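Asks: after the sequence you'll find the predicted model.
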Amino acid sequence: MDVRRLELLLALSRLGSMRAVAETLRVTTSTVSQQIAALAHEVGTPLLEPDGRRVRLTPAGQRLAGHAVDIVAAVEAARADLDPSSKPAGTVRVAAFHTAIRDTVLPVVQRLVAAHPDVRLEIQEQEPPEALTLLERDQVDLAVSYDYNLAPANVDPGLEITRLWQATWGLGVPSRSGRTSGTTAEVAAAFADSDWIVNSRHSGDEQVVRTIASLAGFEPRITHRADSLPLVRDMIVAGLGVALLPTGGLKAPGISLRRLRDPVPMFRTYTLTRRGRGGWAPLALVQTLLEQQRRAPDAVSWT
């Protein structure tokens, strides 16, 4: 079977339409259609069936897409294994969110300059949705992303995940608020009538807010959205609402942090790479250095 055709089938299983596949992989829709038709002829069974004005994978197509995950990864691994480079050399493209770049990626840059000058990083600051899109399009080699234990990310089986560091989060409220303590549900219930502030570029903390609110039996009134933690703090001080904040973060005047327990919201960081790429020497080196650079929650600077 042609590996390129399998890659197109796998992309269709993930993206859901030929148009999306064509836009993501920068080919024409007719190319996608023709190549998948040729793959169906090659394997001797229909891989697509009509679904309104669109198409969807047949059961056979879904099974073949499942096999394609391993086949494509194996081909990538073989290419990496046959790389003639005797030592790591090359450019590794990284997409990561702000805090991870500052506290985890930049120290790796310094170590590379000192010990591995032939390996360099190209860094983009991106929130997880954008970083994952770049990784799926093969526009970056590694993404540093995050999720929460109360809102775990659904990781594509075509990607490999490696956990880095994690940190506890609590509820940031105006310091003039009445004192509250107890379980997560009990603390959340005390602010059931408040406006809530969530991230504008990532849905994870909104899912956590909705989860803890459901434990307390109310629907949160999500009014404001902001991407910057300093801005979120300013909004809390201004009395615009309450929000999840890292417990190891900056102790801002005008804000009280309510600890949450049973359950404790955990912010979890990890790296993502395309399956089969891990054997590429520069990427493997960067991955190793990132794992060594794991920081304890209280060592992360949330500014």
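Replies: Cool, got the structure.
Asks: only C-alpha atoms for contact and neighbour calcs from this point on.
Replies: Noted.
Asks: let me know the distance separating L290 from V119.
Replies: Distance of L290 to V119, computed by C-alpha to C-alpha, to the nearest Å: 14 Å.
Asks: go through the helix or strand encompassing H41 and flag the buried ones.
Replies: Assigned by DSSP states H and E, H41 belongs to helix 29-43. Counting neighbours by 16 or more other C-alpha atoms under 10 Å, one finds that the buried residues in helix 29-43 are V32, S33, Q35, I36, A37, L39, A40.
Asks: nearest residue to the second one other than its sequence neighbours?
Replies: Read it as S33. Nearest non-adjacent residue to S33, counting by C-alpha to C-alpha, 6 or more residues apart in numbering: M18, 7.2 Å away.
Asks: need the contact list for the one you found.
Replies: Contacts for M18 were tallied using C-alpha atoms under 8 Å, 6 or more residues apart in numbering; they are L12, T29, V32, S33.
Asks: which of those sits closest to V69?
Replies: Among those, L12 lies closest to V69 (C-alpha to C-alpha), at 12.3 Å.
Asks: second one coming, line it up with the first:
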Amino acid sequence: MDLTRLRLLVELERLGTMGAVAETTGMGTSAVSKHFAVLEREAGVALLVPDGRRVRLTPAGHRLAEHAADILARVETARTEMAGTGEAVGRVDLVTFTSVASPIVLPALAGLRDNHPGIEVRLIEHEPDDALELLQSGSADMGLVYEYSLVPRHFPATLALQQIGTEPLLLSHPSSARASSRAMTPQRLRAFSGEWWIANSRGSDEDELVQRMCAAAGFTPRIRHRIDNLEVVERVVAAGWGVGVMPKLAAVTRRGVTHAPLGALGGMRRVSLVSRTGSWAWRPIRLVADYLRSAARGVLDNDDTAVSSSPGSRV
């Protein structure tokens, strides 16, 4: 049904006569009458009946006028939201990964809730590969994903990417009398060529990162353990059963574990906001992104100086 005709119906209920509707809207009386005739055909029921020299609404006409008033109010609310002049309202499904949840996502959502209570955020935890699938299928509206500078990720053209920071990578290895937290060099990394290495069970980016990093130091890593949970990785390291790569945000002080910066050998982990191309125009998504970027300042680094390979495509 045409919004103009619904608006005329609401005005007729309010004003009572065709003449008053024509005067208020600036239309001729015959034009108003033709609009009502079309509206009756669209509704499939009689909306008006003669009442002397005037017309009056039928019960169906009154009921449709109630619906019309609600529809027009919702349309106006939607226009106001899209224009950014009213309170932002809506649900944003945010898919994120574990290590940024506490230091970035939760503080961001706390501030968002205080200042924009009309925005509801639903959290979904997934690693980047699954997160990108959810975004492309429409099962999530926005994602926080990561990629390694040594292993750039390909992002589909259907998604738009905004990098919010980087974090260094560390070698997590068992503490000992000879353990050092100094930055790794190829020579120092070769000292771990005889150790068992820890990778994840998905065998994707992290595997490639470990392989490339160790190749640069002149050896092939012996990957024995495949563990996704980074806390469990640290416990395995503390037990002396292996070594692994740890992003700075996930590294915690733990007895029996030493963290050594990998520097240029390991590159860095880039953290980015991702959404479907065109979705950034919706105000709730823009606001969620603003709060996430703000929370990331001071937690993530802003430079990308350690990157030695070209990044994946960006929008």
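Replies: The structure has been received and is ready for your questions. Predicted model, so just to flag it, every value in this text is computed and none were measured.
Asks: what is the burial count for A213 of structure 1?
Replies: Counted by other C-alpha atoms under 10 Å, the residues lying close to A213 of structure 1 total 22.
Asks: pretty sure it is in a helix, no?
Replies: Yes - the assignment for A213 of structure 1 by DSSP: H, G, I helix; E, B strand; the rest coil puts it in a helix.
Asks: doesn't E219 make contact with it?
Replies: Yes - under the criterion of C-alpha atoms under 8 Å, A213 of structure 1 makes contact with E219 at 6.2 Å.
Asks: which neighbours do these two have in common?
Replies: A192.
Asks: all the helices of the stretch 1-150 of structure 1, residue numbers only.
Replies: For the stretch 1-150 of structure 1, the helices defined by DSSP state H, counting those that start in this stretch cover 3-15, 18-25, 29-43, 59-81, 98-100, 106-115, 128-136.
Asks: need the ones you listed in a markdown table with distance to R225 of structure 1, can you?
Replies: Shown next, in a markdown table, are these (distance: least, C-alpha to C-alpha, whole Å):
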| stretch | distance to R225 of structure 1 |
| --- | --- |
| helix 3-15 | 27 |
| helix 18-25 | 28 |
| helix 29-43 | 36 |
| helix 59-81 | 36 |
| helix 98-100 | 17 |
| helix 106-115 | 28 |
| helix 128-136 | 16 |
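Asks: which one, of those, ends up nearest to G254 of structure 1?
Replies: Among the helices of the stretch 1-150 of structure 1, the nearest to G254 of structure 1 by C-alpha to C-alpha is helix 98-100 (23.0 Å).
Asks: now that closest one, how far from the centre of its chain.
Replies: Counting by C-alpha atoms, centre = their mean, to the nearest Å, helix 98-100 of structure 1 is centred 13 Å from the centre of its parent chain.
Asks: that helix vs structure 2, mean deviation?
Replies: For helix 98-100 of structure 1, the mean deviation from structure 2 after alignment is 1.7 Å (mean C-alpha distance after the TM-score superposition for structure 1).
Asks: buried sites along that helix?
Replies: H98, A100.
Asks: which residue numbers in structure 2 go with that helix?
Replies: Aligning helix 98-100 of structure 1 against structure 2 (TM-score structural alignment) gives residues 98-100.
Asks: could you measure from A68 of structure 2 over to K34 of structure 2?
Replies: Taken as C-alpha to C-alpha, the span from A68 of structure 2 to K34 of structure 2 is 18 Å.
Asks: the two - which one has more neighbours?
Replies: A68 (20 against 12).
Asks: list the contacts for the more buried one?
Replies: L6, R7, L9, V10.
Asks: which of the residues you listed has the most neighbours?
Replies: In the contacts of A68 of structure 2, the most neighbours by other C-alpha under 10 Å go to L9, 28 neighbours.
Asks: correct me, but it touches A65?
Replies: Yes - between L9 of structure 2 and A65 there is a contact at 5.9 Å, judged by C-alpha under 8 Å.
Asks: next, the buried residues of stretch 204-217 of structure 1.
Replies: G204, D205, E206, Q207, V208, V209, R210, T211, I212, A213, L215, A216.
Asks: for stretch 168-180 of structure 2, measure first residue to last.
Replies: End to end - C-alpha to C-alpha - stretch 168-180 of structure 2 spans 17 Å.
Asks: same deal with stretch 152-167 of structure 2?
Replies: Note: stretch 152-167 of structure 2 ends 15 Å apart using C-alpha to C-alpha.
Asks: which one is V92 of structure 2 nearest to, not counting chain neighbours?
Replies: V121 (4.8 Å).
Asks: can you check W280 of structure 1 too?
Replies: Counting by C-alpha to C-alpha, 6+ apart, the residue nearest W280 of structure 1 is A80, at 4.8 Å.
Asks: and if you look at L112 of structure 1?
Replies: Looking at L112 of structure 1 with C-alpha to C-alpha, 6+ apart, the closest residue is V119, at 6.6 Å.
Asks: repeat for G240 of structure 2
Replies: P174 (5.5 Å).
Asks: ok, back up a step: any idea which of the buried residues of helix 29-43 of structure 1 is the one closest to I255 of structure 1?
Replies: V32 (53.8 Å).
Asks: contacts only, for the closest one.
Replies: L8, M18, V21, A22.
Asks: can I get those residues in TSV including distance to T104 of structure 1?
Replies: Listed next are the contacts of V32 of structure 1 as TSV, based on distance: C-alpha to C-alpha, whole Å:
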residue	distance to T104 of structure 1
L8	34
M18	38
V21	33
A22	35
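Asks: list only those of the residues you listed flagged as buried.
Replies: L8, M18, V21, A22.
Asks: isn't the last one up against S33?
Replies: The reference is to A22 of structure 1. No - using C-alpha under 8 Å, A22 of structure 1 is not in contact with S33; the gap is 9.6 Å.
Asks: T220 of structure 2 is in contact with M213, isn't it?
Replies: No - using C-alpha under 8 Å, T220 of structure 2 is not in contact with M213; the gap is 9.3 Å.
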